[in-house]
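**Student:** just coords:
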């Protein structure tokens, strides 16, 4: 059909940045981040993590088109922070959370494999 091959959804083309940043010129402390080759999975997790930050006034994402594999994350922060700081903090926090989840899962798997 007209849809691209499945592998194209996740492979970032040569010369393309994974994340690009665009500052909003109309609203102070607001910006958009375009994340290539991602979908609702990352968009929703990132949005929820951003909502945990007390300096974030607004965080949302959208998929511009179902056949274009990118998301646009929009962040508006208070004057105590910047969208770039909030984005980087959210990514680092998610990285730590996922590392903890992986460690806990592996520990439980090790316990389970000893029992049998």
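**Tutor:** Nice, thanks for sending it over. The model shown is predicted, which means the values in this text are computed figures rather than measured ones.
**Student:** use CA for all of it now, contacts and neighbours both
**Tutor:** OK.
**Student:** Return the distance of the longest helix along the chain from the chain's centre.
**Tutor:** Ranked by number of residues, the top helix in the chain under DSSP state H is helix 83-115. Mean C-alpha position of helix 83-115 versus that of the full chain (C-alpha atoms, centre = their mean, to the nearest Å) differs by 15 Å.
**Student:** buried residues in it?
**Tutor:** 83-84, 86-87, 90-91, 94 (16 or more other C-alpha atoms under 10 Å).
**Student:** can you check stretch 45-64 too?
**Tutor:** 46-47, 49-51, 55-56, 59-61, 63.
**Student:** Between which two of those residues is the distance greatest?
**Tutor:** 55 and 63 (24.6 Å; C-alpha to C-alpha).
**Student:** Turn the buried residues of stretch 45-64 into TSV, columns for distance to residue 36 and secondary structure.
**Tutor:** Listed next are the buried residues of stretch 45-64 as TSV, based on distance: C-alpha to C-alpha, whole Å; DSSP: H, G, I helix; E, B strand; the rest coil:
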residue	distance to residue 36	secondary structure
46	14	helix
47	16	helix
49	19	helix
50	19	helix
51	22	helix
55	26	coil
56	23	strand
59	18	strand
60	16	strand
61	13	strand
63	11	coil
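**Student:** Below is structure B, check it against A:
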């Protein structure tokens, strides 16, 4: 994983070697995740889970170009002392728990 303290352009070479690249925006409370080889399935689920949190001001995803297999997720939190990546981790943990719960119900 690559983490930058300044705004930068994500090149394809970086995404060739890393599954996820995290770019901090100009605002201290905003990040953009670039995720290789993922699509609308995880993008929609993650953005929806992030939007459930009251401290998340904005969460959305996009696939910039259909021929490039890259998903981008933008997260902005209300308070500058909160780290957006912590909300992403919590949302991913929640999605994993939901999937595990559903699987346990199916395989009873």
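**Tutor:** In hand now; what should we look at? Given the structure is predicted, the values throughout are model-derived calculations rather than measurements.
**Student:** For the buried residues of helix 83-115 of structure 1, give me CSV that also has distance to residue 30 of structure 1.
**Tutor:** Formatted as CSV, those follow (distance: C-alpha to C-alpha, whole Å):
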residue, distance to residue 30 of structure 1
83, 6
84, 9
86, 11
87, 11
90, 16
91, 17
94, 21
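**Student:** Between the two ends of stretch 71-90 of structure 2, what distance do you get?
**Tutor:** 19 Å (C-alpha to C-alpha, to the nearest Å).
**Student:** Sorry, slip of the keys, the one I care about is stretch 75-83 of structure 1.
**Tutor:** 6 Å.
**Student:** Buried by neighbour count: which residues of it qualify?
**Tutor:** 75-77, 82-83.
**Student:** Pipe the residues you listed into TSV and attach distance to residue 100 of structure 1 per row.
**Tutor:** Listed next are these as TSV, based on distance: C-alpha to C-alpha, whole Å:
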residue	distance to residue 100 of structure 1
75	26
76	28
77	28
82	27
83	26
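**Student:** tell me the two of those residues that are most distant?
**Tutor:** 75 and 82 (8.9 Å).
**Student:** shared neighbours of these two, anything?
**Tutor:** residue 30 (C-alpha atoms under 8 Å, 6 or more residues apart in numbering).
**Student:** picking that back up, residue 105 of structure 1: which of the buried residues of helix 83-115 of structure 1 is nearest?
**Tutor:** Nearest to residue 105 of structure 1 among the buried residues of helix 83-115 of structure 1 is residue 94, at 16.2 Å by C-alpha to C-alpha.
**Student:** Now for that closest one: which residues touch it?
**Tutor:** Taking C-alpha under 8 Å, 6+ apart, one finds 46, 49 in contact with residue 94 of structure 1.
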